[in-house]
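Novice: sequence and predicted structure below; questions after.
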Amino acid sequence: MSAIQLDKGSISLPTMSHHYVGYADVVREMEDVDNDLDDESRGRDFSGSDSDLDEYDYMNKRNQEISAAQVRSGRDIQGIPWGSLGIMRKRYRKTRLEQYRNYENKPQSGEGLEKECKITKKGSSYYEFRHNSTSVKSTILHFQLRNLVWPTSKHDVYFMSQSSIMHWSSLTCKKSEVLNVSGHVAPSENYPGSLLEGFTQTQVSTLAVKDNLLVAGGNQGEIICKYLDRPGICYCTRLTDHDNAITNAVEIYTSSSGAIHFIASNNDCGVRDFDMETFTSKHIYFPWPVNHTSLCPNAKFLIIVGDDPDGMLVDSSSGKIIAHLRGHMDYSFASAWHPDGVTFATGNQDKTCRIWDTRYLSKSITALKGNLGAIRSIRYTSDGRFMAMAEAADFVHVFDVKSEYEKEQEIDFFGEISGMSFSPDTESLFIGVWDRTYSSLLEYGRSRDYSYVDTII
C-alpha cells in the first residue's frame, strides 16, 4: 500500500467526478459539470429560485432520507436534481467514465486485460434499492482502504465517520456514536499486553465487526477492541513500531476451539493472528506490505495480497507458501473466500477481480472487469449465492455465482465507496458512499417473491 502520511486534512479525497493522479496525492480537476454540482450543493443554482427560503427548503429536502417509493416515483437514489443541473445523468456518466483516472502503482496496469475477462450478462436485479440514509457520512481516511462498513444484521450497520465509529439502524433511521477516537481512548479492562495508557487522536484505517466484537485498526499500527454489549474499550495494543505501520485490514473469526480471534494485515509486511482469550498472537512476515488477508472457512488457508502483483495462498498454521497467485498486473487490496472453502476471489488496482480454485492454482479460473477503477472490496453472501465487488467509486457489481459469474447486477451511483458488505443473513447489501455533497449509506434488499411488502415500508 502506498505510504501516505495521513495528518488530518493533508489528503484531499476525491469527490464527484474527481479522480486519482500521481503517486501519493489526490488531485481534483474541476470540470464544467462538477462546477454545476458544486453550485447545487452550495445552493447557488435552484432553477430560478431567488429566495433564501426556497434555497433552505430545497436543501432540507435534499438532506431527507430517500425511500424506495420515492425512487419508483422518479427520484434519483442519491437525490441529485439532474433537471436543475442542466445535464442528463446519462451524459454525466459518460463524462465520468471518460475522465476518471484510476490510481495505479504499476503504470497502465489495466491496459489490454479485457480479452482475459468474462463477458457478463448485465441487467439482473438480485438486490433492490430499499433506502438511502443521507445523514450517514462514512468517511475514507486512506484512499486505498475501503473496509469501513460492517452490517451485523439486515438492519444494523457500523461505520467510520470522521473521528467516530457509529451505529446506524435502518429500522429507526437513527445513528449513535459507539466510539470517539478524536481524543484520548484507553482500555477500561486490564488484560496482558494491553496498553493501559491507550491512544490519542487515532486515525482509523480499517474496521471489522462480528457478533459482539468490534476491532478498529489505525494508521500507526494501533488496534482498539470493544465488546458492543459492554461500556468502554476492552483492549488496546500497538502491533508494530515500524515507520510504515498502517493496519490495512482486520478480519474477526471463531477458531475451532470456540475462541475469538482476529487477523490483522499491516504495512510492515506482517500478518498477526490474535487470540482474544489468551491475548497472545503469532506473526507471519512476507516480502512486501500486506494489504488484505482472508481466512478460509475451515481456517486452514490464508489468502495474502499486498504490494506485489502476485498474491499467495498460505498455510495458516505454519505460514508456508502453498502457491503463488499469478495473473494480476498491479497491487491488490481485496480478497474473499466463497463459503465452500474451495474458491476465492482477489481484487486489484488493474481493475479486475480474479476467481481462483484451490484445486487448480496455476492460474485464475475467471477474471471479471470493472468499469472505472480498482477493485477495493469483495464480499460473498453467507449462502454463497452471490459475490459483490466494489470499485473505488461509482459501481458495485453483484454476480450470480451459480451462473459461474456470467450474470450480474450493476449498481450505479456517484461517489467514492468507503465500504460494502452483505448482512449475515444475506437479506441486505449496504454501500457506504463518500462525497463532499452526496455522502450516504445505500441500502439494498434481496429480491424475493414477496418484495411487494416494500411498498408499505
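Specialist: The structure has been received and is ready for your questions. None of the values given here were measured: they were computed from a predicted structure. Residues are numbered from 1 along each chain as shown.
Novice: C-alpha only now, for contacts and for neighbours.
Specialist: Fine.
Novice: wait, Ala374 sits on Ala392?
Specialist: Yes - using Cα atoms under 8 Å, Ala374 is in contact with Ala392, at 5.5 Å.
Novice: can you name every helix or strand that the helix or strand hosting Thr237 contacts?
Specialist: Using DSSP states H and E, Thr237 maps to strand 235-238. Applying 3 or more Cα pairs under 8 Å, 6 or more residues apart in numbering; DSSP states H and E, one finds that strand 235-238 contacts strand 222-227.
Novice: and the closest residue to Tyr92 other than its chain neighbours, how many residues sit next to it?
Specialist: Using Cα to Cα, 6 or more residues apart in numbering and skipping the chain neighbours, the partner closest in space to Tyr92 is Val33 (7.4 Å). Neighbourhood size, Val33 [other Cα atoms under 10 Å]: 17.
Novice: next one: Thr247
Specialist: Count around Thr247 with other Cα under 10 Å applied: 32.
Novice: any idea how far Gly43 is from Tyr58?
Specialist: For Tyr58, the distance to Gly43 (Cα to Cα, to the nearest Å) stands at 8 Å.
Novice: for Arg354, same thing?
Specialist: Where Gly43 is concerned, Arg354 sits at a distance of 44 Å (Cα to Cα).
Novice: neighbour count: these two, which is higher?
Specialist: Arg354 (21 against 16).
Novice: past the helix or strand hosting the more buried one, which element shows up next along the chain?
Specialist: Secondary structure from DSSP H and E places Arg354 in strand 352-357. As assigned by DSSP H and E, the chain's next helix or strand after strand 352-357 is strand 366-369.
Novice: please compare the first structure with the one that follows:
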Amino acid sequence: MAQFNNGDLDYVVGDYYDASDFEEDDPLADNEPQLNNDVEALDSDFEDDFEMSMSQTDTTALEARNGKDIQGIPWERLNFTRDKYRQTRLKEYRNYESLSHSREELEKECLDVQKGKNYYDFQFNTRLVKSTIVHFQLRNLIWATSKHDVYLMQNYSVMHWSSLLRRGKEVLNVASPIVTTLKRPTLLSQPISRVQISTMAVKENLMVAGGFHGELICKYLNHPGVAFCSKVTADENAITNAVDIYRSQYGLLRVMTANNDAQVRVFDAEKFACVGQFTFDWSVNSISVSPDGKLLAVLGDSAECLMVDANSGKITGSLKGHLDHSFASAWHPNGQILATGNQDKTCRLWDIRNLSRSMAVLKGRIGAIRALKFTSDGLFLAMAEPADFIHIFDAQSGYIQRQEIDLFGEIAGISFSPDSEALFVGVADRTYGSLLEFNRRHYTQYLESIF
C-alpha cells in the first residue's frame, strides 16, 4: 500500500474530500489524493450545526420522506443545488492509482447494470457517533453484530451504537496505555498505547483491531478490559492492513492479520498464540477466509490476487484481471464466489471452480472499490467506493440490477447485520460525519403486481 506519514490522529485527506467544504464562494476544492493528514480543510459555513440538538442534527425516515437531506446538508441555504454539486463532483474527483493503466479494454468487460432498484430503504442517520479513518486506502471500520448493534472507530475510541436506543457508548479507548487483563503464562502480550486503529473486525463476541504500527488488540465484548494486545511485528512499515475472525475447517476460532511487511499471521483466539505465518512477495492489503475455513483470499500491492490454503499457506491459484492494487474482498456464503475490489475502480467476481477468468466485472462511479460485503443469505452484494457511492447488487439477477446509495463524504466502512435486515454506512467527515442506517425492503408478488 502507499506510504503514509501519520503523525497525530486526524481525518485523512487521501481520496478524501470533506463534505464540510460546502463554501458558497468555492463549493468544490481540489481533492487529489495526498499521503499525509496535515492538510487543513476549509471552514464550513455551517459549523453551528454542531450546536444543534439531536433532533436537528439527526435525520429520520419520516423527515427524509418529507424532503430533508438524509445527511442534514442544508442545500436550500447554498448557492447551488445538490444535482449541480453532484455533477461537478463526478467531473473533478480524482481516483488514487498506484499503477498507470488504460481503462478502454476494462470498460468493455464491465457488466451493463440497470440501476434504480431499491432493496434497502433509508431509516436513520445520526451524528452522535461519527467514523474516522487513519489511512485513505483502508475502510473496514464498521461492523454490525445485530440489526441494532454497530461498532465503529471514532478517533481513539471504539464506539458501540444502539440503533434501538439511539445511544452511543465507548467500549474501548486506545489513547491511554492498554494492558492485557487476561492472565495466562503462555500469553505473549505487551502494553501498547496511543494506537491509531487502521482496521477492525467484530464477530463471535470478539472484537479485533489492528494498528498503524503493527498493533493487534483483541477484546471479548462481554468481558471488561482487553484479552490480548501486542505488536505483531517490529518492521518500521508495519501497518496492520486487515484482520479477520473466522472458524478453521476444524471449527477452531482464529484471528488473522495482514500487514505491510508482506506477512499474514494466524492466532489462536483462546490463547492468542501465533499458530501460523505466511510470507508473500508484496504487502498484503486484504484477507478473507472462505465460509468452510479452507481457502484464503490474499490481495495486496499487486494486480494479481492469490488463492491460498488457509491451513498451510500454500498458494493454490492465481486470479488475474485487475489492473492495480487491491484492497477489498468478500466471500459469498455458498463459498463458491469470491468478490475482489481494486483501485482500477472495479469489483471482479470469481467462481473458485474456474479461476481462469472472472465471471463478471462490476464498475464504480468515481473511485477505487474499498469495501465489499455479501448479505448472509447471499442475495445482495454491497460495494463501496472511497467516497459518495455504495452500490447494492442483486445476486439473483446475475448482478445486473442494483441500487445506488448517493451521499457526500468519505466512506469509512459498510456492514450488513447478520440477519441481512440492516445496512450500516460510516461517513468520515469533519462536519457531516455520521452513521447511516438502511433497512431491507421486503416485496411480495402481490404488491409488485400492483405497483
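Specialist: Sure, I can see it. This is a predicted model, so every value here is computed, not measured.
Novice: circling back to that earlier point, in structure 2, which residues correspond to the strand holding Arg354 of structure 1?
Specialist: Counting by TM-score structural alignment, strand 352-357 of structure 1 pairs with residues 346-351 of structure 2.
Novice: what does that stretch contact?
Specialist: If you take Cα atoms under 8 Å, 6 or more residues apart in numbering as the criterion, stretch 346-351 of structure 2 is touched by 322, 336-341, 357-364, 368-369, 383.
Novice: check the mean deviation of it from structure 1.
Specialist: Its matched residues in structure 1 lie on average 0.4 Å from stretch 346-351 of structure 2 after superposition (mean Cα distance after the TM-score superposition for structure 1).
Novice: so how far is that stretch off the chain centroid?
Specialist: Stretch 346-351 of structure 2 has its C-alpha centroid displaced from the chain centroid by 17 Å (Cα atoms, centre = their mean, to the nearest Å).
Novice: could you do stretch 337-348 of structure 1 as well?
Specialist: Relative to its chain's centre, stretch 337-348 of structure 1 lies at 17 Å (Cα atoms, centre = their mean).
Novice: can you give the contact residues for that stretch?
Specialist: With Cα under 8 Å, 6+ apart as the test, stretch 337-348 of structure 1 has contacts from 294-298, 305, 328-336, 353-359, 374-378, 380, 382-384, 389.
Novice: ok, and for it, which residues are buried?
Specialist: Buried residues in stretch 337-348 of structure 1, defined by neighbour count with 16 or more other Cα atoms under 10 Å: 337-339, 341, 343-348.
Novice: what does stretch 299-310 of structure 1 give?
Specialist: Neighbour-count burial for stretch 299-310 of structure 1 [16+ other Cα under 10 Å]: 299, 301-310.
Novice: how many neighbours does Glu98 of structure 1 have?
Specialist: 10.
Novice: for the corresponding residue of structure 2 for it, helix, strand, or coil?
Specialist: Aligned counterpart of Glu98 of structure 1 in structure 2: Lys91 (TM-score structural alignment). Following DSSP: H, G, I helix; E, B strand; the rest coil, Lys91 of structure 2 is assigned to helix.
Novice: for Lys91 of structure 2, give its distance to Gln396 of structure 2.
Specialist: 33 Å.
Novice: same check, this time on Gly225 of structure 2
Specialist: 43 Å.
Novice: settle it for me: which of those two has more neighbours?
Specialist: More crowded of Gly225 of structure 2 and Gln396, by other Cα under 10 Å: Gly225, with 17 against 11.
Novice: residue contacts, that one?
Specialist: 180-181, 219.
Novice: what lines up with it in structure 1?
Specialist: Gly225 of structure 2 maps onto Gly232 in structure 1, with residues paired by TM-score structural alignment.
Novice: tell me how far Arg139 of structure 2 lies from Leu164 of structure 2.
Specialist: 25 Å.
Novice: looking at these two, which is more packed in?
Specialist: Between Arg139 of structure 2 and Leu164, counting by other Cα under 10 Å, Arg139 is the more crowded of the two (30 against 9).
Novice: now name the helix or strand holding the alignment partner in structure 2 of Pro287 of structure 1.
Specialist: Under the alignment (TM-score structural alignment), Pro287 of structure 1 pairs with Asp281 in structure 2. Asp281 of structure 2 belongs to no helix or strand when assigned by DSSP H and E.
Novice: got it, and Tyr438 of structure 1?
Specialist: Tyr438 of structure 1 belongs to no helix or strand, assigned by DSSP H and E.
Novice: likewise Lys84 of structure 2?
Specialist: helix 82-92.
Novice: equivalent analysis for Ser135 of structure 1, please.
Specialist: Counting by DSSP H and E, Ser135 of structure 1 is part of no helix or strand.
Novice: quick one: map it onto structure 2.
Specialist: When structure 2 is aligned by TM-score structural alignment, Ser135 of structure 1 is paired with Leu128.
Novice: my guess is its match contacts Glu170. True?
Specialist: No - with contact defined as Cα under 8 Å, Leu128 of structure 2 does not count as touching Glu170 (12.0 Å).
Novice: residue contacts, Ala144 of structure 2?
Specialist: Ala144 of structure 2 neighbours (Cα under 8 Å, 6+ apart): 150-151, 202, 415-418, 424.
Novice: which position in structure 1 aligns with it?
Specialist: Under the alignment (TM-score structural alignment), Ala144 of structure 2 pairs with Pro151 of structure 1.
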